[in-house]
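Undergrad: Sequence plus predicted model, see below.
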Amino acid sequence: MKTGANRRWDRAVMGHVNLRVETALANVVVAARDHLAAVAAGESSGVRDHEALWRAYVALNNATYRYAEVLLEAYGEVAPWQVDWIDPTTTEPTFPDEHGHVTQADPHPSVISVRQRRDYRVSSASSLIRLAEDARGVTGDAGDGPVGSVGEAVLVLVQLGDGTLASLDLPELEPFEGVVTVFEVGRRLALDALARDDGEAPFRAEPSDRLVGRLDERPAPAATVASRSPAG
């Protein structure tokens, strides 16, 4: 049976717990208002202070994190959100996109360039050209004119195959060695800045590009059948 002193102690403890939760909740409200004020200031002036937005975002994020933490400790209840603590002294600021969304900065490059080459031997030029012309007719592209070379035939087949080399897995083409390279690059490919007849520029690595790795493609050796003289 609890004595009066024990009951007074319990009330004091609960009062302290309630105060911690109320304080954490009040900090969320203040941080939310500060964040809204930073957003509204940018909208009204037409010039966004990205640094101020970032500070307000971190403060709101950490206030909600702290409230959820205290709520769980005090009552065993969870808040209806899940955020991670952001250390404002070590985390690099990130700026909102055109929709006002702020995301954590990614230390890795955002542009990866994958480049592929594969060589083939044409086992039957006439058969390959006829195959490309038939494919054009099936897709309704026959109005482009006759296919004049094996190179044009391969281009037609790759175009009709949505740009994948899987469309070249044909008896008329014997694959030789190929290679796939992966680069980390500083900027993405800009097709409009390249001449249509320049086939080398899109694959040329710049000094700032970093080669991550190279995958060599080697065709499987042809199966051989050992000949044996008939017994007898």
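TA: Here it is on my side, so go on. Numbering: from 1, shown residues only.
Undergrad: contacts and neighbour counts: CA atoms only from here.
TA: Will do.
Undergrad: contacting residues for L131?
TA: If you count contacts by CA atoms under 8 Å, 6 or more residues apart in numbering, L131 has them with A153.
Undergrad: quick one: buried residues of whichever strand or helix holds it?
TA: Taking DSSP states H and E as the criterion, L131 maps to helix 125-139. Across helix 125-139, burial judged by 16 or more other CA atoms under 10 Å covers A125, L128, I129, L131, A132, E133, A135, R136.
Undergrad: okay but R187 is in contact with V111, surely?
TA: Yes: applying CA atoms under 8 Å as the test, R187 and V111 come out as touching, 6.5 Å apart.
Undergrad: now the buried residues of helix 125-139 in TSV, with distance to A201?
TA: Converted to TSV, these look like this (distance: CA to CA, whole Å):
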residue	distance to A201
A125	29
L128	28
I129	28
L131	30
A132	27
E133	30
A135	30
R136	29
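Undergrad: longest helix in the protein, by residue count?
TA: helix 4-45 (DSSP state H).
Undergrad: Show the subsequent helix or strand relative to it.
TA: Defined by DSSP H and E, the subsequent element after helix 4-45 is helix 50-75.
Undergrad: What is the subsequent helix or strand relative to that following helix?
TA: Next along the chain after helix 50-75, taking DSSP H and E as the criterion, comes strand 111-122.
Undergrad: before we go on, here's another structure to hold up against the first:
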Amino acid sequence: MTDRMADLDAALDRVVDAARAHLAAVKAAEGRIDDDGVWQAYVALNNASFAYDEQLLDNFGEVTPWDVESIDPDEADQRFGLGVGGLDGAEPADAHPQVISVRQRRDYKVPSVSALLRMADAARSNAVPEDEDPGPIESVGEAVLELLQSGDGSLSSLDVPELEPLDGLITVSETAKPLDLEAYEDSDGAGPFTPGADDLLVGRLDEHPYLPEEDEEA
């Protein structure tokens, strides 16, 4: 047997092995969508089929019925956010891991304190059981916090007539490590938002409140 025939047989064996591995991965996934193992096995089967088809064409001018293109294994890993050899559970091979930190500040004017307190009281009443008395809301800060809690922390819960938005900003920074909430006291409102010495500010977006046309003209 010539070397080229041996290489062709080996290429076919790799197709068969990859097909079996792909079937095993499909069975193990049990219908899960976007399963990592199925995707990786698919890439291996695709590339083995492509290589066999190319060798068959080069040696005998014949082709298979498989119309496939080669897939870059590294790009396949990125498809699921895996590092090289991601199937074995290894950590990504990126030597320079980064964390992106997004910080936002938005200020509001309170046209009517009493109206805001009433709205927050209503939101609290709807959120607690009828047999519990959470007590009245006594400050503007408590009122805004209650609205945020009722809206699951989303700033969209503050888009109410009782609050007039003022200027705000968003910053995006690259930082070496993520936020550790346990490192700050509950009363510390500045520490978690203070950039670290090694943080790199990528940029900031300035927010200006939308004004109706009549206000802009004035």
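TA: Yep, it's here. Remember, predicted model here, so these are calculated numbers, not experimental data.
Undergrad: How far off centre is the longest helix of the first structure?
TA: Helix 4-45 of the first structure sits 38 Å away from the centroid of its parent chain (CA atoms, centre = their mean, to the nearest Å).
Undergrad: what angle sits between it and helix 50-75?
TA: Counting by axes from the mean of the first three to the mean of the last three CA atoms, to 10 degrees, helix 4-45 of the first structure points 160 degrees away from the direction of helix 50-75.
Undergrad: What is helix 4-45 of the first structure packed up against?
TA: Other elements packing on helix 4-45 of the first structure under the criterion 3 or more CA pairs under 8 Å, 6 or more residues apart in numbering; DSSP states H and E are helix 50-75.
Undergrad: list the buried ones in the helix it packs on?
TA: Of the residues in helix 50-75 of the first structure, those buried by neighbour count under the rule 16+ other CA under 10 Å are 50, 53-71.
Undergrad: now stretch 204-224 of the first structure
TA: For stretch 204-224 of the first structure, it's none, nothing buried (16+ other CA under 10 Å).
Undergrad: Translate T64 of the second structure into the numbering of the first structure.
TA: T64 of the second structure maps onto G76 in the first structure when the alignment is built from TM-score structural alignment.
Undergrad: can you tell me how far that match sits from V28 of the first structure?
TA: Distance, G76 of the first structure to V28 of the first structure, using CA to CA, to the nearest Å: 19 Å.
Undergrad: matching residues in the second structure for the helix holding L131 of the first structure?
TA: Using TM-score structural alignment, helix 125-139 of the first structure corresponds to residues 113-127 of the second structure.
Undergrad: And stretch 43-56 of the first structure, by the same measure?
TA: Alignment note (TM-score structural alignment): stretch 43-56 of the first structure is unmatched in the second structure.
Undergrad: Can you give me the end-to-end span of that stretch?
TA: 15 Å.
Undergrad: Name the residues that touch that stretch?
TA: With CA under 8 Å, 6+ apart as the test, stretch 43-56 of the first structure has contacts from A31, D34, H35, A38, V39, A41, G42, P88, P93, T94, F95, P96.
Undergrad: ok, for L181 of the second structure, nearest residue in space, not its chain neighbours?
TA: Distance criterion CA to CA, 6 or more residues apart in numbering; nearest residue to L181 of the second structure, sequence neighbours excluded, is P192 at 7.5 Å.
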